[in-house]
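Visitor: Based on what follows, work out the 3D shape:
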Amino acid sequence: MKYLFVLILGLVSCGSEEQVYFQKPKGYARIEFPEHAYQNLKGDYPYAFEYSTSAEVVPDKTPGAEPYWILVKYPSLNAFIQFTYKPLRGDLKKLDEHVMDAYKLASKHHIKALAQKEFIVQLKNGRTAVAIEIDGEVPSHYQFYSTDTSRHFLRGAVYLNEATLTDSLKPVVEYLKVDARHILETLKWK
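Guide: Modelled structure (predicted):
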């Protein structure tokens, strides 16, 4: 009897010409990316590189910031790349400490990370760098460092100021990875 009632109810409901409306799925804002064009870093730093003309360089004012720490800010993308510089002065123990710190800072994202990939980037200028890609709802999806192993160590981390929904921000991260790669390609030690 129960099944007969459900069958009749189903047949009656199919016969109506009433339209059913569904709510639109949530959309994401369209992001306009500036052209990739670069300019030389100005200032008295122990390093030099080319960075995006759509970005601005400001000193890093976070607590504990050291000399030569900078932010390359992208106002239109609400993002920035934080650069932390450490002099080595020929001390290999310091180099090991800074490399370990780079991995330790990346591992702080493990709580929300879905995956982490580390790889060596072979640069056109003959140098290498280490890059770390982090997937998931994390504030920094891409981190990297480069060193000459005796005098200089430079670490970069791409940060987004927006909610970290991976799917919606992936194009921003990919755009910033291109700029980070260009920075590494043009990096020179002074």
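Visitor: Could you use CA atoms for every contact and neighbour count after this?
Guide: Noted.
Visitor: check contacts around the closest residue to Y159 other than its chain neighbours.
Guide: Spatial nearest neighbour of Y159, chain neighbours left out: S140 (4.6 Å); criterion: Cα to Cα, 6 or more residues apart in numbering. Shown in contact with S140 (Cα atoms under 8 Å, 6 or more residues apart in numbering): 109, 134, 157-160.
Visitor: where's S140 relative to A115, distance?
Guide: S140 sits at a distance of 13 Å from A115 (criterion: Cα to Cα, to the nearest Å).
Visitor: and for those two, which residues touch both?
Guide: With Cα under 8 Å, 6+ apart as the test, S140 and A115 both reach I134.
Visitor: among the contacts of S140, which are in strands?
Guide: Under the assignment DSSP state E, those contribute 134, 157-160 to strands.
Visitor: Let's compare: structure for the following, please.
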Amino acid sequence: MNRKLRNTGLLLLMGIGFLFTACKGDVVPKPKAHLRLEYPMPEYRMFTDGCAFTFDVNTLTKITEKGACGFNIVYPKMKGTIYIDYKPVNNNIDVLLRDAQKLTYEHVIKADDIQEQPFVNRKDKVYGMFYQVGGDAATNAQFYVTDSTRHFIVGSVYFYAKPNFDSIMPAASYIKNDMREIMQSIRWK
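Guide: Sure thing, here's the model as predicted:
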């Protein structure tokens, strides 16, 4: 009996020892929360620079002129830029529209989807299209506006990072709203 008790005790000790050593693994600290990026509420001011149009722009941006009424609207903290290009209409509205649409649909290879949202402001004679590009495309938003007879503007946003929509989504949403504000506030002179 003594021998049986000793074997049972030995087995029990080995079992307990096995339980304590078998469950050990690398201890990995768990993050307390996900990264949350918050940006301040946008404040807009009218931008005018001797061109045939004006628009409202976020006060957090830096604007550089790139010639011929083209502008880079830079978001330094978000590492993104809205590129604005102006072209006069000289009986070539069909070509300008085709080029703007072609620019958007060149991203179809990487895009999950492209949503078109028409824009019409009859009072100020501003007509156009806003494109939302989903997925890991180089740009996630573009637009064009025109009065159909004299002026044509195209805008697109690009980030200084490898396109990974999950990573840039907060900044992309913020800038996309600013692009809509630019588009809606354009006035011809």
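Visitor: ok so, going back, would you agree the residue nearest to Y159 of the first structure falls within a strand?
Guide: No - using DSSP: H, G, I helix; E, B strand; the rest coil, the secondary structure at S140 of the first structure is coil, not a strand.
Visitor: for the helix or strand where S167 of the second structure lies, packing partners?
Guide: Assigned by DSSP states H and E, S167 of the second structure belongs to helix 165-185. With contacts taken as 3 or more Cα pairs under 8 Å, 6 or more residues apart in numbering; DSSP states H and E, helix 165-185 of the second structure sits against strand 53-58, strand 126-135, strand 141-146.
Visitor: make it 10 Å
Guide: Here helix 165-185 of the second structure touches strand 44-47, strand 53-58, strand 80-88, strand 111-121, strand 126-135, strand 141-146, strand 151-159, going by 3 or more Cα pairs under 10 Å, 6 or more residues apart in numbering; DSSP states H and E.
Visitor: Which one of these lies nearest to A22 of the second structure?
Guide: strand 126-135 (43.7 Å; Cα to Cα).
Visitor: Run the angle between that closest one and helix 165-185 for me.
Guide: Here the directions of strand 126-135 of the second structure and helix 165-185 differ by 180 degrees (axes from the mean of the first three to the mean of the last three Cα atoms, to 10 degrees).
Visitor: who touches stretch 108-115 of the first structure?
Guide: If you take Cα atoms under 10 Å, 6 or more residues apart in numbering as the criterion, stretch 108-115 of the first structure is touched by 107, 116, 133-141.
Visitor: Mind doing that once more with 8 Å?
Guide: By Cα under 8 Å, 6+ apart, the surrounding residues in contact with stretch 108-115 of the first structure are 134-140.
Visitor: measure it end to end?
Guide: End-to-end for stretch 108-115 of the first structure, by Cα to Cα: 13 Å.
Visitor: Where in the second structure does that stretch fall?
Guide: Taken onto the second structure by TM-score structural alignment, stretch 108-115 of the first structure occupies residues 106-113 there.
Visitor: List the buried residues of that stretch.
Guide: Neighbour-count burial for stretch 106-113 of the second structure flags 107, 111 (criterion: 16 or more other Cα atoms under 10 Å).
Visitor: what's the neighbour count on the equivalent of M179 of the second structure over in the first structure?
Guide: Under the alignment (TM-score structural alignment), M179 of the second structure pairs with A180 of the first structure. A180 of the first structure has 22 neighbouring residues, counting by other Cα atoms under 10 Å.
Visitor: Neighbours of V145 of the second structure, how many?
Guide: 25.
Visitor: show me the contacts for it.
Guide: V145 of the second structure sits next to 126-129, 152-154, 183 when contact means Cα under 8 Å, 6+ apart.
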